[in-house]
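>>> could you look at this predicted model? Sequence included:
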Amino acid sequence: VTTSLPYFIFNPLSMFVLLKGATKEQSFKIGQEIAEAVTATNPKPVKLKFEKVYLPCVLQTKKRYVGYMYETLEQKDPIFDAKGIETVRRDSCPAVSKILERSLKLLFETRDISLIKQYVQRQCMKLLEGKASIQDFIFAKEYRGSFSYKPGACVPALELTRKMLTYDRRSEPRVGERVPYVIIYGTPGVPLIQLVRRPVEVLQDPTLRLNATYYMTKQILPPLARIFSLIGIDVFSWYHELPRVSLPSSTCCSEHISWL
């Protein structure tokens, strides 16, 4: 394989070198040569450390990247390594991380966009049809104490705490405790904060249903779009291709027939 000239990409605290067309073996060899050459031109104890090879890799933005990592030439199986993206962040629900990670692994291993599309649409249909596990759609945000929020703050953890305190004054979470919640369907025009419910409420009340539209358009698809738009793929078009879904008549939601 003939490689092109190295292309240097600078990232805070690290530097990436793009070796277009290089194999894993060539990448380790060239990487070590670069490290030795740079170290030799600097006074001791300055040393450039060659850390690892990503094959393949996606650089989304500064401090946000993901790839299959090899730390030694002898390593046979790659390690899925991500920094700064939703697979390692805690500010969303587990479904976001799981779907994004699986989609990236399909991309790295197959390079087949049709397989990724089928997978994403299959997960969306499970949510629309009420077949998805509620555990994958639970958010958990830290409660900072009732006096730590500004008046009128629309914070899910605070909203749920207020509701719980109307029934039991002893039910206030500890400061720093993570409060779990989900988003349900509601009547048109209702603010999002009023669609926040505790998971146990949804499990106990058959008229409450996870807001599939919100989860897909605001949580699941945006992280996918940030990755796949880099290669010209519109993941939101996959969402618009989904068939009509009839919701149960007993379900309290903003629309009984969703065109998705």
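The structure has been received and is ready for your questions.
>>> can we go C-alpha only for contacts and neighbour counts from here?
Fine.
>>> ranges for the strands of the stretch 51-200 of the chain?
Assigned by DSSP state E, counting those that start in this stretch, the strands in the stretch 51-200 of the chain fall at 53-61, 64-70, 79-83, 139-142, 178-183, 196-197.
>>> list the contacts for the most centrally placed residue in the chain?
Centroid-nearest residue in the chain, with Cα atoms, centre = their mean: residue 86, separated by 2.9 Å. For residue 86, the contacting residues are 92, 96, 97, 100, 223, by Cα atoms under 8 Å, 6 or more residues apart in numbering.
>>> most neighbours of all these, which one?
residue 96 (23 neighbours; other Cα atoms under 10 Å).
>>> surely that residue meets residue 222?
No: shown here, residue 96 and residue 222 do not form a contact pair, counting by Cα atoms under 8 Å, at 9.5 Å.
>>> of the strands of the stretch 51-200 of the chain, give the one that comes closest to residue 214.
Of all the strands of the stretch 51-200 of the chain, it is strand 178-183 that lies closest to residue 214, at 7.7 Å by Cα to Cα.
>>> what helices or strands is the closest one leaning on?
strand 139-142, helix 156-167, strand 196-197, helix 199-204 (3 or more Cα pairs under 8 Å, 6 or more residues apart in numbering; DSSP states H and E).
>>> can we see that at 7 Å?
Judged by 3 or more Cα pairs under 7 Å, 6 or more residues apart in numbering; DSSP states H and E, strand 178-183 is in contact with strand 139-142, strand 196-197.
>>> which parts of it are buried?
Within strand 178-183, the residues that count as buried by 16 or more other Cα atoms under 10 Å are 179, 180, 181, 182, 183.
>>> compute the inter-axis angle for that strand and helix 156-167.
With axes from the mean of the first three to the mean of the last three Cα atoms, to 10 degrees defining the directions, strand 178-183 sits at 100 degrees from helix 156-167.
>>> circling back to that earlier point, which one of the strands of the stretch 51-200 of the chain lies nearest to residue 35?
strand 53-61 (13.2 Å).
>>> if you count neighbours, what's buried in the closest one?
So for strand 53-61, counting by 16+ other Cα under 10 Å, buried means 53, 54, 55, 57, 58, 59, 60.
>>> take a look at this one as well, against the first:
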Amino acid sequence: MDCKGIETVRRDNSPLVANLINTCLQFILIDRDPDGAVAHAKETISDLLCNRVDISQLVITKELTKTDDEYSAKQAHVELANRMKKRDAGSAPQLGDRVPYVIIAAPKKTAAYLKSEDPIYVLENNIPIDTQYYLENQLTKPLLRIFEPILGEKKAESVLLHGDHTRTKTVLTSKLGGLAGFTKKRNICLGCKTPVEKESKRIYFHSGRLYTVALVPFNIPLSDG
């Protein structure tokens, strides 16, 4: 399917966006199956939040066209190029190169340009990806743009961006940093954060309601005992 002027062909989006939008359009326009498109979008969002998406699908690339001082605002690819130059000037991107990067997890309110990182460096150091960033800043607008005419504005947002497929997340931890050696993996309840020994689904009682919670591995500090 030949697409022009939408997210499927923009080079500053991750491949995840292009692949998802292309497949959804295939369902809608060729197969005449909007329900299939919705199901595929929800499955992709679930895979993203649970870290089941290959990192190659999350790589964003931008061309380094100017020096740091010539940009009017901080740019993710420029900041990364500067950090890579400090690590190894010989292999760092040069003017005219396209800089590939992914957005990594960081404390809240950290600017996006500070969260850009070299995909190879991320793999080598098991650095967690900021999957919520990709959902909110890469997938949300393109998905709503094609589904709002079909489902309506409120329903499109409710169906695609909320619901069971967004409630289970896998939290990964980096091997960088001294504290990593003093933690071990435990399963926790997503509602109350209580460590649970069995790796299965359990029912918990929170705020007057029962929840079925999928357990995920989470690093917690080792106790002195």
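Thanks, I have the structure now. No experiment lies behind these values; they were computed from the predicted model shown.
>>> pipe the helices and strands packed on strand 178-183 of structure 1 into CSV and attach distance to residue 36 of structure 1 per row.
Converted to CSV, these look like this (distance: least, Cα to Cα, whole Å):
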stretch, distance to residue 36 of structure 1
strand 139-142, 46
strand 196-197, 56
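>>> deepest-packed of these, please.
Of these, the one with the most neighbours on average (mean count of other Cα atoms under 10 Å) is strand 196-197, at a mean of 21.
>>> what's it aligned against in structure 2?
Residues 116-117 of structure 2 are where strand 196-197 of structure 1 lands when matched by TM-score structural alignment.
>>> distance from the matching stretch to the middle of the chain?
13 Å (Cα atoms, centre = their mean, to the nearest Å).
>>> how close does the top helix by length along structure 2 sit to structure 1?
Ranked by number of residues, the top helix in structure 2 under DSSP state H is helix 34-49. Taken over the aligned residues, the distance from helix 34-49 of structure 2 to structure 1 averages 1.2 Å (mean Cα distance after the TM-score superposition for structure 1).
>>> all helices of structure 1, in order?
So, for structure 1 - with DSSP H - the helices run 24-40, 94-110, 113-128, 156-167, 199-204, 212-214, 221-228, 235-240.
>>> what about the shortest one, distance to the chain center?
Average the C-alpha atoms of helix 212-214 of structure 1, do the same for its chain, and the two points are 16 Å apart (Cα atoms, centre = their mean).
>>> list the contacts of it.
By Cα atoms under 7 Å, 6 or more residues apart in numbering, the residues outside helix 212-214 of structure 1 that reach it are 127, 128.
>>> that one maps to which residues in structure 2?
Using TM-score structural alignment, helix 212-214 of structure 1 pairs with 131-133 in structure 2.
>>> save the strands of the stretch 51-200 of structure 1 as CSV, and put in distance to residue 247 of structure 1 too.
CSV is the format used below for those (distance: least, Cα to Cα, whole Å):
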stretch, distance to residue 247 of structure 1
strand 53-61, 37
strand 64-70, 37
strand 79-83, 37
strand 139-142, 24
strand 178-183, 16
strand 196-197, 20
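>>> among those, which comes closest to residue 242 of structure 1?
So among these, strand 178-183 is nearest, using Cα to Cα, at 21.2 Å.
>>> with structure 2 superposed, average distance for that closest one?
Strand 178-183 of structure 1: mean distance to aligned residues in structure 2 after superposition is 0.4 Å, counting by mean Cα distance after the TM-score superposition for structure 1.
>>> what residues in structure 2 pair up with that strand?
Using TM-score structural alignment, strand 178-183 of structure 1 pairs with 98-103 in structure 2.
>>> what sits up against the matching stretch?
In this structure, residues lying in contact with stretch 98-103 of structure 2 by Cα under 7 Å, 6+ apart are 58-64, 77, 93, 115-119, 129-130.
>>> change it to 8 Å
Contacts for stretch 98-103 of structure 2 (Cα under 8 Å, 6+ apart): 58-64, 77, 80-81, 93, 112, 115-119, 129-130, 133-134.
>>> and if you look at stretch 222-231 of structure 1?
So stretch 222-231 of structure 1 is in contact with 58, 60, 85, 86, 96, 100, 233, 234, 235, 236, going by Cα under 8 Å, 6+ apart.
>>> now do the contacts for the fifth one.
So the one you mean is residue 96 of structure 1. 86, 87, 219, 220, 223.
>>> aligned counterpart of the first one in structure 2, please.
With TM-score structural alignment as the criterion, the equivalent of residue 86 of structure 1 in structure 2 is residue 7.
>>> thinking again about what came up before, show me what the longest helix of structure 2 is packed against.
Secondary elements touching helix 34-49 of structure 2 (3+ Cα pairs under 8 Å, 6+ apart): helix 15-25, helix 131-134, helix 153-161.
>>> count the residues that sit near the residue lying closest to residue 112 of structure 2 once chain neighbours are set aside.
Excluding the flanking residues, the one nearest residue 112 of structure 2 by Cα to Cα, 6 or more residues apart in numbering is residue 76, at 6.7 Å. Neighbour count of residue 76 of structure 2, defined by other Cα under 10 Å: 20.
>>> can I assume residue 76 of structure 2 is in contact with residue 115?
Yes: here residue 76 of structure 2 lies in contact with residue 115, judged by Cα under 8 Å, at a distance of 7.5 Å.
>>> one step back: which of the contacts of residue 86 of structure 1 map to contacts in structure 2?
Mapping the contacts of residue 86 of structure 1 onto structure 2 (both residues aligned by TM-score structural alignment, their matches' Cα atoms under 8 Å) leaves 92, 96, 97, 100, 223 still in contact.
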